[in-house]
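Chemist: build the 3D model from these lines:
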Amino acid sequence: MSEHLRLLYTFGRPFSPFYSVAMSLRAAFYQKGLFKQQRLPVPVISVGNLTLGGTGKTPMVIYLARLLAARKPVIVSRGYGGRARERVNVVSDGRTICLTAPAAGDEPFFLAENLPGVPVLTSRNRVDGGRYAVEHLGAGAVILDDGFQHLGLWRDVNLALFKVDSFLGNNRVFPGGDMREPLKALERADCFVLTCVDEDNRKRAEAINRALNKRFAGIPVFMTGFRPLSLVTADGGEIALADGPASFFGFCGLANPHSFQRSLQLAGIKLDGFQVFRDHCRYFKPELDFLHKQSRGSAAQAYITSEKDLVKLQGRQLAKPLYALRMEVAAGEDFDRFVLEKLESAG
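Modeler: Take a look at the predicted model:
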């Protein structure tokens, strides 16, 4: 945890009960119909989480978009950090990427690059985004990226994701902790998905599974991990893991950097150093100069980072060749069947 967050949670702890009550009342008003939920004429699947920070939502959205390809899905995202300010911003229409990464936001642009043929929209109001997807892009299904707290749009499948290593963080509601809402909010979920499960944390994942089953009986829990695929080059090329350099200096600007570092190691990547940058780092000259300084004494032949970071490094000049590790979600047939059957029953 960064020092900034540590201070925020320390001084924000007295205010957590007030925020918790406010979020509970908001959810209750939607449940009782005092706040209206809008419905779309196509199925909606929401990918979200209870905690702040990364839980693997973006890779899951990519996985679901491919799983639901026959339904002509459209992705609707909040567009965190993006400069585009229209009511609905078309990041990709399924044929052309229409916005740059700074305009779209890191995650939506990354989704557009990795999902040719799948439209990606950003909108502060997911209802507006969903309607645009149906009326202008012919969506047969809408995937909400980070939609668990956006209650204004009805969803047919509500996924709540947890990263195994962090789970509920410090178990306190913001601003005293990592949780966006009280634990009771998880009763809205149709299923729980534990992400980033590997052999090192499998026992912890199984313990979390048991705890969720005990507290939320009847809501299924699925475990997913990551499967390393290849190395992506700075110019968009792709090579096999075995054909890459012998050693790398790793770095990233992610919410859970050490999880990414472990993913590199589990993929067989030999690391001769690793540097953490702040989440959503834009990698301007000071950051690149610092990276060069930190890696100067390393025997690494190249840099390696995440695909999300690679998007923000396009056009940047580095002292060594740059690669990113391409991974995909590894989910079981039970999870696929659950999602498809839920959507089928929705129409």
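Chemist: drop to CA atoms for contacts and neighbour counts, all remaining ones
Modeler: OK.
Chemist: what separates residue 12 from residue 331, distance-wise?
Modeler: Counting by CA to CA, to the nearest Å, the separation of residue 12 from residue 331 is 37 Å.
Chemist: ditto for residue 212
Modeler: Residue 212 sits 19 Å away from residue 331, going by CA to CA.
Chemist: repeat that for residue 276.
Modeler: Residue 276 is 28 Å from residue 331, where distance means CA to CA.
Chemist: ditto for residue 310
Modeler: Taken as CA to CA, the span from residue 310 to residue 331 is 25 Å.
Chemist: and if you look at residue 263?
Modeler: Distance, residue 263 to residue 331, using CA to CA: 16 Å.
Chemist: which stretches in the protein count as strands?
Modeler: For the chain, the strands defined by DSSP state E cover 44-49, 73-77, 89-92, 120-122, 141-145, 157-163, 191-195, 221-223, 225-233, 238-239, 248-252, 271-276, 302-306, 322-330.
Chemist: one more to put side by side:
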Amino acid sequence: MKLVRFLLFPFTILYDLITSIRNLLYDKGNFRSTSFTIPIIAVGNLSVGGTGKTPQIEYLIRLLRERSVAVLSRGYKRKTSGFVLLNSNHSSEDVGDEPLQFFRKFPNIAVAVDANRVAGIQRLKKEVNPEIILLDDAYQHRKVKAGFYVLLTKYGELYSDDFILPTGNLRESRRGAKRADLILVTKCPETLGLKEKERIKKKLKPLHGQHVYFTAISYGQVLKGSMPIAVDELSDYTVLLITGIAIPQPLLDFLSTRKIKYQHLKFPDHHQFSPSDIDTIQKKFEAISAPQKIMVTTEKDYVRLSDQIKGLSYIEIETQFLNDSDKFDKEILKFVEV
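Modeler: Below you'll find the model as predicted:
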């Protein structure tokens, strides 16, 4: 795979040229970016893959819970098109798994999907009139000029160490980090020390006033879904773990450190489970001969699987700040209160 990516390096140069010209034309005003008077916060990254956007959006929803909040996503892999304002009749196939997760988890907010973010914001303003809009995975969507940009980069896979597609995983040059109001290094080990934090900051080279924060993934201590038992009690079970996320390794590590026995069925990111997949899962679970067994999945996968598999439980995740959470909160609140 590394050899193939190396051989594709000429295409990386071409891709960099195209994206750089596009960004320059937006920066110079040759391409139009639409601004709105309503506070809009865009959460995104420079790279493809899982950097933890979903738990970060949820962190912002909780932080802004006293205000009227709407979330706008494109609805990745949905089968519908255009603007859709979520309601209780929608499935993950209609609107995508992440928007449906936001809708079910936070009943007091509005959630919509639209690949055209300008049109989506206009419809939200007309139909919901929220005080704040959160744009999910919209860092490269420059047709909208958000008022505040939160840039995520994953610990161990920093954008400063990466290359542009197809040689690397960057959607655009690392120069794009200059548009961020702040930078979050996500999925850090909870024991990350001050020396390592400083080393990472030097590699990222933030601009003056562009603060860098470090976060980890915090797993829920009680399963949700069909069997609401404490996670620590899973050591008495054999777990069939089902994942359809980009990077399941942190969850595997979490289970292993608690000496939980598991068998892992891994599917691609945002996988829409077919009847054949469900049959495979059921047969795999039936074949486990342990006296106590349980099917467990991620919160995102539960959105796609809960209607098809009975007796399924899931583990929640949240963003946990390792430094200066109060400072981060103040930056966000200062922006929305302007």
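Chemist: any idea what the TM-score comes out to?
Modeler: Aligned and superposed, the two chains score 0.88 in TM-score terms (TM-score structural alignment, normalised by the length of the second structure); 330 aligned residues with a CA RMSD of 2.5 Å.
Chemist: okay, residue 310 and residue 331 of the first structure: which has more neighbours?
Modeler: Counted by other CA atoms under 10 Å, residue 310 of the first structure and residue 331 do not tie: residue 310 has more neighbours, with 22 against 18.
Chemist: quick check, that one in contact with residue 316.
Modeler: No. The criterion here is CA atoms under 8 Å, and residue 310 of the first structure misses it with residue 316 at 9.9 Å.
Chemist: the second structure: which residue goes with residue 71 of the first structure?
Modeler: The alignment partner of residue 71 of the first structure in the second structure, by TM-score structural alignment, is residue 67.
Chemist: any idea how far stretch 94-112 of the second structure is from the chain center?
Modeler: 13 Å (CA atoms, centre = their mean, to the nearest Å).
Chemist: show me where the stretch 101-250 of the second structure has helices.
Modeler: Listed in chain order, the helices of the stretch 101-250 of the second structure (DSSP state H, counting those that start in this stretch) span 117-127, 194-204, 249-257.
Chemist: picking up where we left off before, can I get the strands of the first structure in a markdown table including mean neighbour count?
Modeler: Below are the strands of the first structure laid out as a markdown table (neighbours: other CA atoms under 10 Å):
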| stretch | mean neighbour count |
| --- | --- |
| strand 44-49 | 26 |
| strand 73-77 | 30 |
| strand 89-92 | 26 |
| strand 120-122 | 29 |
| strand 141-145 | 26 |
| strand 157-163 | 25 |
| strand 191-195 | 24 |
| strand 221-223 | 19 |
| strand 225-233 | 19 |
| strand 238-239 | 15 |
| strand 248-252 | 26 |
| strand 271-276 | 18 |
| strand 302-306 | 24 |
| strand 322-330 | 20 |
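Chemist: what is the neighbour count of the residue nearest to residue 238 of the second structure when sequence neighbours are not counted?
Modeler: Excluding the flanking residues, the one nearest residue 238 of the second structure by CA to CA, 6 or more residues apart in numbering is residue 293, at 4.7 Å. If you count neighbours by other CA under 10 Å, residue 293 of the second structure ends up with 18.
Chemist: against residue 262 of the second structure, how distant is residue 293 of the second structure?
Modeler: Distance of residue 293 of the second structure to residue 262 of the second structure, computed by CA to CA: 9 Å.
Chemist: overlap in contacts of those two?
Modeler: Residues touching both residue 293 of the second structure and residue 262 by CA atoms under 8 Å, 6 or more residues apart in numbering: 238, 239, 240.
Chemist: switch these over to TSV; also include distance to residue 92 of the second structure.
Modeler: Formatted as TSV, these follow (distance: CA to CA, whole Å):
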residue	distance to residue 92 of the second structure
238	28
239	25
240	23
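Chemist: thinking again about what came up before, for residue 102 of the first structure, which of the strands of the first structure is the nearest?
Modeler: The closest of the strands of the first structure to residue 102 of the first structure is strand 89-92. By CA to CA, the value is 11.0 Å.
Chemist: just list the residues touching the closest residue to residue 83 of the second structure other than its chain neighbours, thanks.
Modeler: The shortest distance from residue 83 of the second structure to any non-neighbouring residue, by CA to CA, 6+ apart, is to residue 114 (4.6 Å). Residues near residue 114 of the second structure by CA under 8 Å, 6+ apart: 72, 73, 74, 75, 81, 82, 83, 84, 120.
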